[in-house]
Structures are given as C-alpha cells and as structure tokens.
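Undergrad: here are the coordinates; sequence isn't available:
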C-alpha cells in the first residue's frame, strides 16, 4: 500500500448551469496537478445546483452524457489525477434523479459509482420542509473501492448522520471516507464539524469532506468549512465559511493503522442482544 496521499480539496459555490461549474473544476484540476497532488476532491452538487424544477429538468441527463462528469473524466486523464467529483444529479430509471457520486481514476475511467442512500427529508424549525426524495430516488448500495492507498468509502452529505455506514466501511478496511456535502447554515453551525470528527475518531480513518459555501444562484446558502480530518480526529484542513477556496495536504495513510492499533475498537466490537424493559404496574398494598 502506498503511504503518502496528496489531496487537493475544493470548496465551491456551484451555480445553476453545468458550464460555469466545469470552468471552476478545470482551474482546480490545473492547480492540483501543479501542486503535485494525487487526488482532487469536490463537494456535493459540484456539477449543478438548481432547485428550479423545470430548468433543472432541461439540463439533467444520464451519467454517460453529463457534461460535468465528461469534463472531470477529461481532466483526470489530462493531469493523471484521481478525481472524486463529489456528486452531481443524473437521471434515475423512475423519472426522478440520483444524487450521483463517482470516483475517476487517472486514465479518466469511472471506477466506482455511489448514489446517495440517505435523502435529506427534514423539518428544520423556521424553514420549509426539505424533501429531497420528492425529486431524487435513493441509492441502495454502499460502495468501497480499492486504490493504491487502500480502500476508500463513498458517501454524500446527509449520509453523515448514519454512523453504521462508515462503521461498515471501516470494518472492511477503509482508509479514507469521502463525505462531499452542501450543508445548510443552521445544521452546519450546530453539527458539521462534530459529526465529521466523530466519524473519523470512531473508525480510525481519514475523512475528506469537501463542501459548498455561500450564496448560490438558485437562492440557497451553504455552510462551507470544507474539512479534512485525520484518524485521531484532528482537523488538518479547514477552508472556512466565507468563500470558495482550495487547499492541498499530504495524508500519511500509515496513521490509519496506527490509530486502529492504539484504540482497536473495530476488533473490540462485540455482538449483543437488545432488551427493552417496560414500566411495571404495582398493586397497592
């Protein structure tokens, strides 16, 4: 297994057209290659962020025809980069869309596909209900992909709140967990960093969480604070919550095994039964 993984993480304010987002990623790939990186990581909805249903419908297409993914594949081959494009919407078989993540290797081939399993159907106080399942079909598979730096686990945004997904990845040997996101401001302020650090600590793995930031063309505002966290839970990169940006860091993959050796919770895990004790009525004496 290769030890050093040099990662470039991009924080974006994605727009409602593929073309502008393609330009952003083209520039980011050039910077990542110039900085000697192995991997470029992008946020959720990197390819398109558009809540106008009709306008989005006219743009969203299949994976094979998606212009953003075609650009990412071309850039991976041009620069010899691995690219984790975060996610972008593509057509699903039932007429809805898939929040679609991929991993592209340095030849430009898509070597792994992951569709967001847990959809953001929530009811935040003071805001309209968020029903991602109104437009998106859920994925049904967790995806772990082998790389020269060990297995990598794929996920997207709201998946972060379902720790068993990452536990399963870690038990299967994952060294890096990808959590590209577009967090809202209230949930980001309250939960983003603490949940990401928990996923890294409890699994002894690196977490790479590229995020959307700021005010978007479609009216949304996102939290930002793209983070990379090491297997001990230390934040090694934070792009802040004010503006787009990019940062490159080198991850020592050997630290995964070291963290798991010091706190072997994956090995210490035990099976158990579940018992629920109800309230008992008492008879007066």
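TA: Nice, I can see it. Values in this document were obtained by computation on a predicted structure and should not be read as measured data.
Undergrad: when you work out contacts or count neighbours from here on, use the C-alpha atoms and nothing else.
TA: Fine.
Undergrad: does residue 36 touch residue 4 like I think?
TA: No - applying CA atoms under 8 Å as the test, residue 36 and residue 4 come out as separate, 11.7 Å apart.
Undergrad: distance from the chain centre to stretch 53-72, please.
TA: 19 Å (CA atoms, centre = their mean, to the nearest Å).
Undergrad: can you give the contact residues for that stretch?
TA: Residues from elsewhere that reach stretch 53-72, judged by CA atoms under 8 Å, 6 or more residues apart in numbering: 16-19, 21-22, 25-26, 47, 50, 83, 85, 88-91, 104, 108.
Undergrad: this is the other structure I want to compare:
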C-alpha cells in the first residue's frame, strides 16, 4: 500500500457563496501545490448562516450548486481526490441536506453522505441550535474506496456517536473523516479528545477539516483542523482558528499495524444487558 498526502482546508465561511468558493479554491490550490493527493474542506463550505430565511436565499438543488460544480472542475484540473466536507443543499421537499461529497480526480462525484445526527441543543452560554428544524437527517453511513485505503464519511456532530465509525471500521475503513463546524465552547472542551478517541478505538486515520473564527452570522467556531494517525498521534494541526491548510503523509500500513497491536475490532463480542433487580430476584428463588 503506497503512501499519500492528505490535507485539511480550514475556512471561515460566511454568507456569500461566491466568496466562500474563492476562499476554498485558493486553499485547495495551496494544498495541491504542497503535494496533497486528498484534500478535505470543512462542514458548510459553501455557506454558513444561522437564519433559515437567509440560508434558503443562498442555496440550490444539488444539480445547480455552484460550489459542487467548481469543485468538480478543480479536482479534475489538479488531479486529486477532493472531499467537500459538507455543503448546504436544497432538497425537493423544501428542507436542506447537510451533504458531503467525495469527488474523484476525473471530476465526478464518487460518493456522497448526508449528516445523520442533528445538533439540537441549548448551550449554557445562551446559544440555541435546532438543526432538525432546517435539515433532513441522513439515514445511512457511507464508505468509499480510495486508491490507498477505504474511507468512511461523517460530519461534525456525528463524531459523538462512535457506532458510526465502528461500523465503518468493521467494514474495512482505515480513514475516518469528520469535517466540522464545532462551536468554540464545545471545541475547547471536546474536539481533540473525540477525534483522537475515534482514531484509537478503531485503529484508523482521522482527517477533520474545520471552520474557525468569528463568522458573519455571529457564531464562533473552534478551528484546529486535525490529521491523526491510528495510534492517536496528531500528525498535523492548525493550532488556531484562521483560514489555512495542514498537510500530512498517510501510511496505510499503520492501520494494519495498529489493529494487530490492539485488535479491538477482532476481539469484539456481542453481549446482553442484565438488569440487577431481576438478577436479585432469581438468586432468591
């Protein structure tokens, strides 16, 4: 299995789709110039806006999406695998998909994934999020065969649901992807430990491009895009919240070695959940 270079594009997407495309393209080209074979952008690459009304004014059906069209041309021109971490895509029924796209070097959409878990929460700092009010959750996880290893697709909040990544790893995924727009508050508390945990428990590489900084709609995201190896070592990190890139070399053989040293997937066993009260009654009988 040959080595390859992976890159995370860290962005600060705003309300202008055209500006976001321009920002993303410049950073993708920078990653390609540094030898990246696989480039990932963050969640909501095409537009980041809190207002549902403003969002609906800016997004289109998939077939008309300007970001996706530009990324397909870029992937072909640069000869790389381009993972649009997610784009806001209008659905026929009036809701929105938070949809990731994997684009092959021939400029074609190779795989796509709709974010499954919706971030519906009231945070202690007064922020309130109800993604399910706007977004239609996905119903299936997704795997894709890259030339070097198998990749699993997920988005942001999915990182808190380890069953997704375990199911991908069981099916051979050696690269797990978690592009995100983590809030600053939750990012400072949990970002690194969640990313490293998913890598360690599955013996897989993790590539997670992030949004970072103060956005036009008033939110703050954490940044700190990460590339992590199967032993949990951080290979590359944007240790800030500014737009930029990070690049790391990926050796697929490390997946094999990690899973040999800690064969957690092979050692998994099914089990039942006992109820203490019932067991106590049985012991008295």
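TA: Nice, thanks for sending it over. Everything quoted here is computed from the prediction, not taken from an experiment.
Undergrad: tally up the residues packed near the closest residue in space to residue 128 of structure 2 that isn't next to it in sequence, please.
TA: Sequence neighbours aside, residue 122 is the residue nearest to residue 128 of structure 2 in space, at 4.4 Å (criterion: CA to CA, 6 or more residues apart in numbering). For residue 122 of structure 2, the count of nearby residues is 11 (other CA atoms under 10 Å).
Undergrad: residue 122 of structure 2 contacts residue 131, doesn't it?
TA: No - judged on CA under 8 Å, residue 122 of structure 2 makes no contact with residue 131 at a distance of 11.7 Å.
Undergrad: and the helices in structure 1?
TA: Using DSSP state H, the helices of structure 1 run over 18-34, 53-59, 67-79, 163-171, 185-187, 193-203, 254-262, 265-268.
Undergrad: between those, which gets nearest to residue 137 of structure 1?
TA: helix 53-59 (14.7 Å; CA to CA).
Undergrad: what about residue 150 of structure 2, distance to residue 27 of structure 2?
TA: 25 Å (CA to CA, to the nearest Å).
Undergrad: residues near the residue nearest to residue 26 of structure 1 when sequence neighbours are not counted, how many?
TA: Using CA to CA, 6+ apart and skipping residues adjacent in sequence, the residue nearest residue 26 of structure 1 is residue 75, 6.9 Å away. For residue 75 of structure 1, the count of nearby residues is 25 (other CA under 10 Å).
Undergrad: gap between the aligned partner of residue 75 of structure 1 in structure 2 and residue 28 of structure 2?
TA: With TM-score structural alignment defining the correspondence, residue 75 of structure 1 maps onto residue 74 in structure 2. Distance of residue 74 of structure 2 to residue 28 of structure 2, computed by CA to CA: 8 Å.
Undergrad: ok, residue 4 of structure 2 touching residue 34?
TA: No - taking CA under 8 Å as the definition, residue 4 of structure 2 is not a contact partner of residue 34, at 11.9 Å.
Undergrad: please name the nearest non-neighbouring residue to residue 151 of structure 2.
TA: Excluding the flanking residues, the one nearest residue 151 of structure 2 by CA to CA, 6+ apart is residue 175, at 4.6 Å.
Undergrad: check residue 225 of structure 1 too.
TA: Excluding its sequence neighbours, the residue lying closest to residue 225 of structure 1 (CA to CA, 6+ apart) is residue 240, at 4.3 Å.
Undergrad: which residues touch the lengthiest strand in structure 2?
TA: Identified as the longest strand of structure 2 according to DSSP state E is strand 81-90. Residues from elsewhere that reach strand 81-90 of structure 2, judged by CA under 8 Å, 6+ apart: 37-47, 56, 59-62, 65, 68, 71, 75, 96-105, 155, 178-180, 209.
Undergrad: same thing but 6 Å
TA: With contact meaning CA atoms under 6 Å, 6 or more residues apart in numbering, strand 81-90 of structure 2 is reached by 38-46, 60-62, 75, 96-105, 179.
Undergrad: re the thing from before, quick one, which of the helices of structure 1 is nearest to residue 115 of structure 1?
TA: Using CA to CA, the nearest of the helices of structure 1 to residue 115 of structure 1 is helix 163-171, at 13.4 Å.
Undergrad: burial of whatever residue of structure 1 lines up with the residue nearest to residue 151 of structure 2, as a residue count?
TA: Mapped onto structure 1 by TM-score structural alignment, residue 175 of structure 2 lines up with residue 176. Residue 176 of structure 1 is flanked by 27 other residues according to other CA under 10 Å.
Undergrad: residue 28 of structure 1 now?
TA: Considering only other CA under 10 Å, residue 28 of structure 1 is surrounded by 23 other residues.
Undergrad: swap in residue 125 of structure 1?
TA: Using other CA under 10 Å, residue 125 of structure 1 has 8 other residues around it.
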